[in-house]
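1. What follows is a predicted structure for the sequence shown.
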Amino acid sequence: MMLAPPLWIGLLIAAVAGLAAGAYVNWATYALAWNRRLISPWSPPHERAPARRLSDRIPVWGWFGLRREAKVHGAGFWLRPLCVEITTAGMWAALYWWEVERQGLLHHQFEALVGGALQPGVLVAPESITLATFVSHALLMTLMLAASLIDFDEKTIPDGVTTPGTLLALLLAAALPMSLLPHAAERSLTPVAGVEIAVPLPPEAMKGSALYVEPLSLVAPHPWPTWLGGAPQTTGLWIGLACYAIWWIALTPRIMRWRRGLVFGLRVLTARSLRELLRPDSALIGVCGFAGIAAIWYRGGAGWLGLLTALVGMIGGSAMVWAVRIVGRVALRKEAMGFGDVTLMMMIGAFLGWQPTIFIFFIAPFAGLVIGFTKFIFRRDDMIPYGPFLCLATAVVTVWWAWFWNQEPGSYQSIFELGWLLPSVLAIGVVMLGAMLVIWRNIKEAIWGVEEEWAE
């Protein structure tokens, strides 16, 4: 069990860890981009730059010394990475205060369950839960910041950020299931994973049930079913293996050639994918992943609940973005959304689960549409990096999770009680989006005479 230190020590530790995370963001921004730049002090120095010093690698302070490389990288190049490290440190400290000290992911859920306002400290989750979610979300925010900066710079999101991030999310979910978003619920039976919360209420107020904080499982708000359990139940195993296989194959080249027909294009695509999957590093990811999933399934328990939830979240989170990418390509006759956005949502879904990604999917377009439409009016260019808006929506949903996910009548949580009707509703939404994109393309061609060509 993890115990939180006093607040000022926790904030200090979080800020220092955030500085180190900010240094990673700067390294990733310049080293993992398509056009790599030797700016980070953790990268080799540019051939025209003076020798690096050990002090250059000290977060924040080191950038004042690296100003001497302005003749190589441009005046003021050091300002953005300096601000990135300071911002990341502040982000980690603020997240620690909100999730650990204020219990911001749970307090409103507790109020919804008891049906009234609660004073802080009346219902409190163990520090082991809040620290676990803080660590998971701080890592996710750091990875999203790196992906966003690269997307702003190059309109692409590299697998070098999302692939390790997705694997890290799966490992966290399996080793520390309570690092998933929390779900407060009354249960008459002890859940597979969860911690009982002491409630200072009369026994009759709980109607014979106990209050638990559980990890947000793939079937939440319903309790974890037996048929999805570990060995000897095999249904969950096949679902988990299938989800991992889809992600593994999605990492291979995805260029489809249409000039010589569909059959020939599929043959070329399949050959390229197989060749990529058999590369040593890709094969290692596949073999170790499948073996790890089988081992955790055999063990069962809370670890399997966490891992299967992350695996389904990985695919469920990306399915809508993947569908929009396909529909947008057909409707606009050009690339509407990069596949990096799909792998980004895979990583986010693995960290948070599939339910939050639905909120993210519907929140992200608002900022993207406003900025994209403004840019098109003034520059006649509707190409904007969409990844940062997905990351911004993810941050909003994560921080305000207790308001999105509560048990009040008419709340958003009731949406997830629709069962298999929910995917049908989402599919209808994707089809309607395709129709809107066709209308948008026709408006562009009618007003501005924009000629669209089918991208290969």
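-> Good, I have the coordinates. Predicted model only: the values in this text are computed from it and were never measured.

2. going forward, measure contacts and count neighbours with C-alpha atoms only.
-> Will do.

3. I'd guessed residue 95 sits against residue 138; true?
-> Yes: using Cα atoms under 8 Å, residue 95 makes contact with residue 138 at a distance of 7.2 Å.

4. who's in contact with the closest residue to residue 406 other than its chain neighbours?
-> Among residues not flanking residue 406 along the chain, residue 109 sits closest, at 5.0 Å (Cα to Cα, 6 or more residues apart in numbering). By Cα atoms under 8 Å, 6 or more residues apart in numbering, residue 109 lies in contact with 183-184, 402-403, 405-407.

5. Residue 109: helix or strand, and which one exactly?
-> helix 107-114 (DSSP states H and E).

6. got it, and residue 213?
-> strand 210-215.

7. How about residue 285?
-> In this assignment (DSSP H and E), residue 285 forms part of helix 280-299.

8. how big is the angle separating the helix or strand that comes right after that helix from helix 280-299?
-> Downstream of helix 280-299, the next assigned helix or strand under DSSP H and E is helix 301-332. Comparing the axes of helix 301-332 and helix 280-299 via axes from the mean of the first three to the mean of the last three Cα atoms, to 10 degrees yields an angle of 130 degrees.

9. Now do helix 301-332: distance to the chain's middle.
-> Offset of helix 301-332 from its chain centre (Cα atoms, centre = their mean, to the nearest Å): 11 Å.

10. How about stretch 382-401?
-> 10 Å.

11. neighbouring contacts of that stretch?
-> Stretch 382-401 is contacted from outside by 104-105, 137, 141, 144-145, 147-149, 151-152, 155-157, 181, 337, 340-341, 344-345, 348, 356-357, 359-361, 363-365, 367-368, 372-373, 375-376, 404, using Cα under 8 Å, 6+ apart.

12. so how many other residues sit close to residue 321?
-> 23 (other Cα atoms under 10 Å).

13. out of everything not next to it in sequence, what's closest to it?
-> residue 342 (5.9 Å).

14. Can you spell out which helices and strands pack onto the helix or strand where the one you found lies?
-> Here residue 342, judged by DSSP H and E, is contained in helix 339-352. Secondary-structure packing of helix 339-352 (3 or more Cα pairs under 8 Å, 6 or more residues apart in numbering; DSSP states H and E): helix 127-154, helix 159-175, helix 301-332, helix 354-379, helix 387-399.

15. The structure to be compared is supplied as follows:
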Amino acid sequence: MNLGPFNSPIAVWLSLPQPLMLALLAIGGIAIGAAANHVITTWCWYPRPISPWVRLSEWKWDDEHRAIAEGLPPRSFWDRMPLIGWLRLRRETSLHGTGFWVRPLLIELGLAITIPVMHHCWIEGQLLPQSMPAPVIATFAPWMTLLFFVHAILLAMMVAATFIDFDERTIPDAITIPGTILGLVLASITPYVFPPGQMAAGISPVTLQHPLGLNSSWMTAGGLLTCLAIWTTWCFALADRRVIMRRGLSKAVEYFFARLTRHSSWKILAGIWIVGMIAISVVYKIGGFAWLGLASSLLGLAVGGGIVWSIRLVGSWAMQMEAMGFGDVTLMAMIGSFIGWQASIAAFFLAPLAAILIVIVQFATTRDRATPFGPYLCAGTVLTLIFWDEVYNDRLRMTVALMGDILPWLGITLLGLLGGMLLLSRWIKQRIYA
């Protein structure tokens, strides 16, 4: 199996003794957990100096907490060691609160277990049709290894986004924007493993593979324009683009552009857009599987982010309140750039199933009934990856094949029905509680 530039690294990895491989994976899981813990406490809207990599002496404390911090011993090398460090940092309970160290410890320990188990499942062909003979599945070990490392990156970003969303009901752009760009890059350089003949024989594409449905029209100028439009829409959606119509159209346009350029970050966003437009055009000129991979990733971005954005717009209009945070839109766009449009659809519809367990656990631990949607999307994505064969090959593939061009119209119809139901619900509540 030809994996292009990944051939040698993957071959070296698969040649390692299994005990050494598992040890490296466990250490890698701990390192991912440590990085996620640092991001969770420092990249959020209201950072907290819980991370052992933050110096307490440099933090801006009020008088009461400054006195507590000055009375604590300085953080040492051993405090920064994963797992062990959190046990040592229990001495800072008076500063951060009781049990602050438990969740970070469990995140690192959980990933130390999850990453090796995930690697084993991927190597054993978890994402491949289980009807395939074992010797055939074994031939895909190099590809599944590459797929594992890519999904491990996605998992790390989803872990950080999940717990920040739990804490603050927000998802930082610092995670989702670079994550989306990384997903597009990986899709461009990932080799095409399943030729059309193999797909016709029943081997459907796994996630991070070029999905079915990208016909020859995507190799034309029309396909390029579509991808450029998706990229432009994504960049524009990240801008501060609020429209205020209270003082007429001319003032609305004036305020719109004033808000758009109010913060200097618009220059960075404009630079990302320009570089992206050039990069997409270059990959189109290269053509071949690189272009199909990028186009597939952009389509996943559009479908993943578009589903959540559409529901956000319809729900907010019907209920006259924010139905879903925009961080959920950027999160699902990032996920879509990694797993493609079919898996994005599956992940979105599996999210409510995962929500049941998450809501129960969160209410049991915090008594908080209000839960963010981002963790559900991440959990739905994990379920999609683990049960990809059952989700896609056994169910979604046939549905997509039968509906074809009707699928977008069905989505629009369902959005209309959702808006109508929410509008009716708001009307009934107004009449009852008026």
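-> Looks like it came in fine. Note that the structure is a prediction, hence the values are computed from the model and not measured.

16. Please indicate which of the contacts of stretch 382-401 of structure 1 are buried?
-> Those of the contacts of stretch 382-401 of structure 1 that meet the buried threshold are 104-105, 137, 141, 144-145, 147-149, 151, 155-157, 181, 337, 340-341, 344-345, 348, 356-357, 359-361, 363-365, 368, 372-373, 404, by 16 or more other Cα atoms under 10 Å.

17. residue closest to the middle of structure 2?
-> In structure 2, the centroid-proximal residue (Cα atoms, centre = their mean) is residue 335; its distance is 3.6 Å.

18. Trace that one over to structure 1, please.
-> Superposed on structure 1 with TM-score structural alignment, residue 335 of structure 2 falls opposite residue 348.

19. Make sure its match is actually in contact with residue 141.
-> No: with contact defined as Cα under 8 Å, residue 348 of structure 1 does not count as touching residue 141 (9.7 Å).

20. Nearest residue to residue 372 of structure 1 in space, please, no chain neighbours.
-> Leaving aside its sequence neighbours, residue 372 of structure 1 sits nearest to residue 382 (Cα to Cα, 6+ apart; 5.4 Å).

21. repeat for residue 311 of structure 2
-> In this structure, residue 311 of structure 2 finds its nearest non-sequential neighbour in residue 415, 6.9 Å apart by Cα to Cα, 6+ apart.

22. Quick check: the aligned partner of that neighbour in structure 1 vs residue 437 of structure 1, distance?
-> Residue 415 of structure 2 maps onto residue 430 in structure 1 when the alignment is built from TM-score structural alignment. With distances taken as Cα to Cα, to the nearest Å, residue 430 of structure 1 is found 11 Å from residue 437 of structure 1.

23. how near is residue 265 of structure 1 to residue 254 of structure 1?
-> Noted for residue 265 of structure 1: a distance of 11 Å to residue 254 of structure 1, by Cα to Cα.

24. Those two: who's more crowded?
-> residue 265 (16 against 13).

25. Which strand or helix spans that one?
-> For residue 265 of structure 1, the enclosing helix or strand under DSSP H and E is helix 262-277.

26. tally of neighbours for residue 78 of structure 2?
-> Using other Cα under 10 Å, residue 78 of structure 2 has 13 neighbouring residues.

27. re earlier: can you give the contact residues for the helix holding residue 342 of structure 1?
-> 136-137, 140, 156-159, 162-163, 165-166, 169-170, 173, 180-181, 247, 309-319, 321-322, 325, 356-357, 386-387, 390, 394.

28. where's it relative to the chain centroid, distance-wise?
-> 5 Å.

29. same check, this time on stretch 368-387 of structure 2
-> 10 Å.

30. Buried residues of it, list them for me.
-> Here stretch 368-387 of structure 2 shows 371-386 as buried, counting by 16+ other Cα under 10 Å.

31. just stretch 34-46 of structure 2 next, same as before
-> Of the residues in stretch 34-46 of structure 2, those buried by neighbour count under the rule 16+ other Cα under 10 Å are 34-44.

32. Just the buried positions in stretch 177-184 of structure 2, please.
-> Under 16+ other Cα under 10 Å, the buried positions of stretch 177-184 of structure 2 are 177, 179-184.

33. With distance to residue 220 of structure 2 added, can I get those residues in TSV?
-> Output for the buried residues of stretch 177-184 of structure 2, formatted as TSV (distance: Cα to Cα, whole Å):
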residue	distance to residue 220 of structure 2
177	28
179	28
180	24
181	23
182	25
183	23
184	19
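
34. how far away is residue 217 of structure 1 from residue 316 of structure 1?
-> Distance from residue 217 of structure 1 to residue 316 of structure 1, by Cα to Cα: 13 Å.

35. Compare those two and say which is more crowded by neighbours.
-> Remark: of residue 217 of structure 1 and residue 316, residue 217 carries more neighbours, 28 against 23, as counted by other Cα under 10 Å.

36. Mind checking what secondary structure the match of residue 415 of structure 2 has?
-> Secondary structure state of residue 430 of structure 1, per DSSP: H, G, I helix; E, B strand; the rest coil, is helix.

37. got it, and the one 5 residues further on?
-> Secondary structure assignment for residue 435 of structure 1 (three-state DSSP): helix.

38. Around the nearest residue to it once chain neighbours are set aside, how many other residues sit close by?
-> Closest residue in space to residue 435 of structure 1, ignoring its immediate chain neighbours: residue 331 at 7.5 Å, by Cα to Cα, 6+ apart. Neighbours of residue 331 of structure 1 under the rule other Cα under 10 Å: 21.

39. Need the counterpart of residue 331 of structure 1 in structure 2.
-> In structure 2, residue 331 of structure 1 lands on residue 318 (TM-score structural alignment).

40. quick one, what contacts that match?
-> 419-420, 422-423, 426.

41. for these, which one is nearest residue 137 of structure 2?
-> Nearest to residue 137 of structure 2, judged by Cα to Cα, of the contacts of residue 318 of structure 2 is residue 419 at 45.0 Å.

42. from what I can see the closest one touches residue 312, true?
-> No: counting by Cα under 8 Å, residue 419 of structure 2 stays clear of residue 312, with 10.3 Å between them.

43. contacting residues around whichever residue in structure 1 pairs up with residue 269 of structure 2?
-> Using TM-score structural alignment, the partner of residue 269 of structure 2 in structure 1 is residue 282. Contacts of residue 282 of structure 1 were listed using Cα under 8 Å, 6+ apart, and they are residue 276.
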